[in-house]
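Trainee: Quick one, fold the following:
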Amino acid sequence: MTWRMPAETAPHERTWMAFPREGFTLGESAADREEGYAAWTAVAHAVAEFEPVSMLVDPTEVARARDLLGDGIAQVETPVDEFWMRDHGPTFVLDADRPGVLGAVDWIFNGWGDPEWSEWRKSAEHARFIAELVGAELVTSTLVNEGGGIHVDGEGTVLLTETVQLDPRRNPYADRARVEAEMARTIGATKAVWLPRGLTRDYDDFGTNGHVDIVATLASPGRMLLHRQDDPSHPDFEVTRDLRTQLSQETDAAGRAFEILDLPAPAEIRDDEGFVDWSYVNHLVVNGGVIACGFGDERADAAARDILEAAYPGRTAVTVDARPLFARGGGIHCITQQQPAVAR
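Mentor: Modelled structure (predicted):
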């Protein structure tokens, strides 16, 4: 078996999500909870304009999900605690030696390093649950990892972050060589590009410790989209400048230097909790479209759409307000997981 993770730009069968349930992440007040439900629902409806969406729903949320999602989104009842599907759900792969065979990598999920606030044990079962639902072969792994911690170009290149895969709370005995070997076995990565760190806000107590999918992504082989913070008073000004310097010297699996396209951050740099990590990099590519994060900055949101449509020719970029998602620790890419289409 030779498993390979397709690029996000490859055709999708559908997108998977998990509906929020009451608890710490959703928020304490009724207004907070309604905002969270509305944000997940808005993303689901935006994706559903381009491709089918399947939503895992906790038994306590079935009625609400039915009311908010409507009939156009498939709903599957199963226990849910965390609802960041990118991270706890399966990473889908295809078998290069067996056309038509779908695989599902089941990384070990421990709630981003098992912090005290995280509730993750129910959702850690979702990869196996979804694999069985769709008839995918389960690809088990001993690596603690999340889907938001990797990005691939579909041709052997994977982006990783030292503070994620080498996090002692996740993989205390891992080193680069072991992580790279597991990436080769599970997703077919032959070249790992390591970022030394992620964005500043992501190292708060409720962050992921440096997920790459808020910093950089591979729009196509040899072409990288990179977050850029232009305000010198924001700590990510230096972070993104240093990352650009490093990544401009890296090569992909084919030996190509990366063409780096900047995705400038919106003008707002702070919220009630401190410096924001609002990033247009955290978008989802879908069949014929791109679901882009919006931050209430019309000029920056429009500029991001233009950059994304140029980076993904033939696709229409649609903006969804992602501020309620980022306030809870992630973005549009974090709450979605694409299932690639397989040859019939």
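Trainee: C-alpha from now on. contacts and neighbour counts both.
Mentor: Will do.
Trainee: now for the longest helix along the chain, which elements pack on it?
Mentor: Taking DSSP state H as the criterion, the chain has its longest helix at helix 30-48. With contacts defined as 3 or more CA pairs under 8 Å, 6 or more residues apart in numbering; DSSP states H and E, helix 30-48 has these neighbours: helix 62-69, strand 289-294, strand 316-321, helix 323-326.
Trainee: The next helix or strand after the second one to strand 316-321, inter-axis angle?
Mentor: As assigned by DSSP states H and E, the chain's next helix or strand after strand 289-294 is helix 298-311. Using axes from the mean of the first three to the mean of the last three CA atoms, to 10 degrees, one finds that helix 298-311 and strand 316-321 are set 150 degrees apart in direction.
Trainee: what helices or strands is helix 298-311 leaning on?
Mentor: Packing partners of helix 298-311 (3+ CA pairs under 8 Å, 6+ apart): strand 259-264, strand 289-294, strand 316-321.
Trainee: quick revisit: could you dump the helices and strands packed on helix 30-48 into a markdown table and include distance to Leu308 and mean neighbour count?
Mentor: As requested, the helices and strands packed on helix 30-48 are arranged in a markdown table below (distance: least, CA to CA, whole Å; neighbours: other CA atoms under 10 Å):
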| stretch | distance to Leu308 | mean neighbour count |
| --- | --- | --- |
| helix 62-69 | 27 | 15 |
| strand 289-294 | 7 | 25 |
| strand 316-321 | 7 | 20 |
| helix 323-326 | 19 | 19 |
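Trainee: With distance to Gly27 as extra columns, can I get those in TSV?
Mentor: Putting the helices and strands packed on helix 30-48 into TSV (distance: least, CA to CA, whole Å) gives the following:
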stretch	distance to Gly27
helix 62-69	16
strand 289-294	21
strand 316-321	18
helix 323-326	11
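Trainee: out of the ones you listed, nearest to Pro99?
Mentor: Pro99 lies closest to strand 289-294 among the helices and strands packed on helix 30-48, at 25.8 Å (CA to CA).
Trainee: what distance separates that closest one from the middle of the whole chain?
Mentor: Its chain's C-alpha centre and that of strand 289-294 lie 13 Å apart, by CA atoms, centre = their mean, to the nearest Å.
Trainee: The structure of the following sequence is requested for comparison with the preceding one:
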Amino acid sequence: MAINQYILPAEWHRQSCVQLTWPHEETDWLPYLDDITETFVQIAKAVAQYESLVIAAKYPERVRELLEDSLSDDEMSRVSIVECDNNDTWARDHAFITLVPVLDNDTKAAASDASGAEAGQAPCRLLDFRFNGWGEKFAADKDNLINSTLYNKGVFHGERVDYDDFVLEGGSIESDGRGTILTTSVCLMAPHRNQPMTREQVEQTLLERLCARKIVWFDHGQLIGDDTDGHIDTIVRLCPNNTLLYVGCDDESDPQFADLKALELQLQKATDADGNPYRLLKLPMPDAIYDEDDRLPATYANFLILNGAVIVPTYNQDANDARALELVAEAFPGYDIIGIDSCTIVRQHGSIHCLTMQYPEEVCR
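Mentor: The predicted structure is shown next:
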């Protein structure tokens, strides 16, 4: 089958499933395990209403019992639970990054006239980059093996590509499905990632391995308390119709004000691979949330796109939550918008998108 190239699809590309990696008492969630487990149940139920869900779990039977108490039979029929040990639960960063094949016009026409196996496309490419705990900050040996474990158990279908020679987390990149990748220099050039590679060498690696045409770098926007060194999915998100939802700050007394203003200026000048500017929608900054004296990186940008729905983090802040949900709805017309309280998630410095990874059609069957 002739293939011009592969492409990293946009998150709103039709999906086959979403992955969660479940918390347990041997993870950092122990002090509030009951609360985070309830949040995971809510996320699982929301996902299973729209598509299949794959759960990597150290204790699969416990998870099954929990979900059977909260999900309908129809929802449970879409859930697969696979035994898999884990250090932590941030599937966005340890899961596969998946490329889909792009067919040339002649092959598309032939496939549309064919049936059965003859119409099947080339396999997706499951890119297995190294996860090293966000620059060796945290243990990641078990998390870095989750992809091979799930793949070897037949959970995911496609061609597994071993890129263990390069550190890349799913939360550090955003794709529009047309060859443009967004990322941040503060993350990809942070210590203990891919040194001594230069920014130019990192960019060339991304272009080649993600089959991209342009890398758009942002140099600002790292939220206070962010362990990831500035993942793009906490500050700027790609949406349909060349729209960007991004985190803004209007409070000049906020220590993040100047940096987020600098990010906004970069966004105003940014263009995609075809030279088109972006339509910008500014999300509110949640009122500061603290764990004792430490500010937590609460953000509305860390939402998950599903088939026909978007799950958005909320923080028990009525006005800010409502405005964020309104803006996400504006960016995703026709989608159901679902808010899920993320106050417990952010205690471990992440949110809903960080906990999940979507897979395009043909990967989960």
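Trainee: The longest helix of the first structure: what's the following helix or strand?
Mentor: Downstream of helix 30-48 of the first structure (by DSSP H and E), the next one is strand 53-57.
Trainee: neighbouring contacts of that next one?
Mentor: 14-20, 44, 47, 65, 73-80 (CA atoms under 8 Å, 6 or more residues apart in numbering).
Trainee: Can you pick out the ones from these that are in helices?
Mentor: Among the contacts of strand 53-57 of the first structure, the ones falling in helices (DSSP H) are Ala44, Val47, Ala65.
Trainee: Quick one: map the last one onto the second structure.
Mentor: This points to Ala65 of the first structure. Residue pairing (TM-score structural alignment): Ala65 of the first structure is matched to Val63 of the second structure.
Trainee: Next one: that match relative to Asn87 of the second structure, how far apart?
Mentor: Noted for Val63 of the second structure: a distance of 17 Å to Asn87 of the second structure, by CA to CA, to the nearest Å.
Trainee: need the helices for the stretch 151-300 of the first structure, in chain order.
Mentor: Listed in chain order, the helices found in the stretch 151-300 of the first structure under DSSP state H, counting those that start in this stretch are 162-165, 176-187, 236-247, 298-311.
Trainee: Tell me the residues of the second structure aligned with the shortest one.
Mentor: Same thing as helix 162-165 of the first structure. Taking TM-score structural alignment, helix 162-165 of the first structure hits residues 185-188 over in the second structure.
Trainee: Quick one: average offset of that stretch versus the first structure, please.
Mentor: Compared with the first structure after fitting, stretch 185-188 of the second structure deviates on average by 1.4 Å (mean CA distance after the TM-score superposition for the first structure).
Trainee: circling back to that earlier point, nearest to Ser118 of the first structure among the ones in helices among the contacts of strand 53-57 of the first structure?
Mentor: Distances from Ser118 of the first structure to those, taken by CA to CA, are shortest for Ala65, at 22.6 Å.
Trainee: correct me, but that closest one touches Phe19?
Mentor: Yes: the pair Ala65 of the first structure / Phe19 is scored as a contact, 7.1 Å apart, by CA atoms under 8 Å.
Trainee: And for the closest residue to Met189 of the second structure other than its chain neighbours, the neighbour number?
Mentor: Closest residue to Met189 of the second structure apart from its sequence neighbours, by CA to CA, 6 or more residues apart in numbering: Arg199 at 6.9 Å. Arg199 of the second structure has 14 neighbours, counted by other CA atoms under 10 Å.
Trainee: So what does Arg199 of the second structure match up with in the first structure?
Mentor: With TM-score structural alignment as the criterion, Arg199 of the second structure matches Arg176.
Trainee: what's the distance between its match and Arg201 of the first structure?
Mentor: 25 Å.
Trainee: Arrange the helices of the stretch 151-300 of the first structure in CSV, one row each, with distance to Asn209 of the first structure as further columns.
Mentor: Output for these, formatted as CSV (distance: least, CA to CA, whole Å):
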stretch, distance to Asn209 of the first structure
helix 162-165, 6
helix 176-187, 17
helix 236-247, 14
helix 298-311, 25
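Trainee: aligned partner of Pro333 of the second structure in the first structure?
Mentor: Using TM-score structural alignment, Pro333 of the second structure sits opposite Pro313 in the first structure.
Trainee: any idea how far its match is from Gly154 of the first structure?
Mentor: Distance from Pro313 of the first structure to Gly154 of the first structure, by CA to CA: 17 Å.
Trainee: try Leu226 of the first structure
Mentor: Distance, Leu226 of the first structure to Gly154 of the first structure, by CA to CA: 18 Å.
Trainee: For stretch 288-296 of the first structure, grab the matching residue range in the second structure.
Mentor: Using TM-score structural alignment, stretch 288-296 of the first structure pairs with 308-316 in the second structure.
Trainee: Who are the contact partners of Asp95 of the first structure?
Mentor: Applying CA under 8 Å, 6+ apart, the residues near Asp95 of the first structure are Met1, Thr2, Trp3, Arg4, Val101, Leu102, Gly103.
Trainee: So how do I select the buried members of these in ChimeraX?
Mentor: A single ChimeraX command selects the buried members of the contacts of Asp95 of the first structure (16 or more other CA atoms under 10 Å):
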select :3,4,101,102,103
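Trainee: mind putting the contacts of Asp95 of the first structure in CSV, secondary structure and distance to Gly288 of the first structure included?
Mentor: Conversion of those to CSV gives the following (DSSP: H, G, I helix; E, B strand; the rest coil; distance: CA to CA, whole Å):
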residue, secondary structure, distance to Gly288 of the first structure
Met1, coil, 30
Thr2, coil, 28
Trp3, strand, 25
Arg4, strand, 22
Val101, coil, 24
Leu102, strand, 22
Gly103, strand, 24
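Trainee: picking that back up, other residues contacting the longest helix of the first structure?
Mentor: Here helix 30-48 of the first structure has contacts from 15, 17, 19-20, 22, 26-27, 53, 68-69, 72-73, 286, 291, 318, 320-322, 324-325, 332, 335, using CA under 8 Å, 6+ apart.
Trainee: buried set for that helix?
Mentor: Applying 16+ other CA under 10 Å to helix 30-48 of the first structure flags 33, 35-48 as buried.
Trainee: Taking those together, which two end up most distant?
Mentor: That would be Arg33 and Ala48, which, of the buried residues of helix 30-48 of the first structure, are the farthest apart (CA to CA) at 22.7 Å.
Trainee: now for His88 of the first structure: what does it line up with in the second structure?
Mentor: Looks like His88 of the first structure aligns to His94 there (TM-score structural alignment).
Trainee: quick one: the nearest residue to its match once chain neighbours are set aside from Asp88 of the second structure, how far?
Mentor: In space, and not counting its chain neighbours, His94 of the second structure is closest to Phe131: 5.6 Å by CA to CA, 6+ apart. Distance from Phe131 of the second structure to Asp88 of the second structure, counting by CA to CA: 12 Å.
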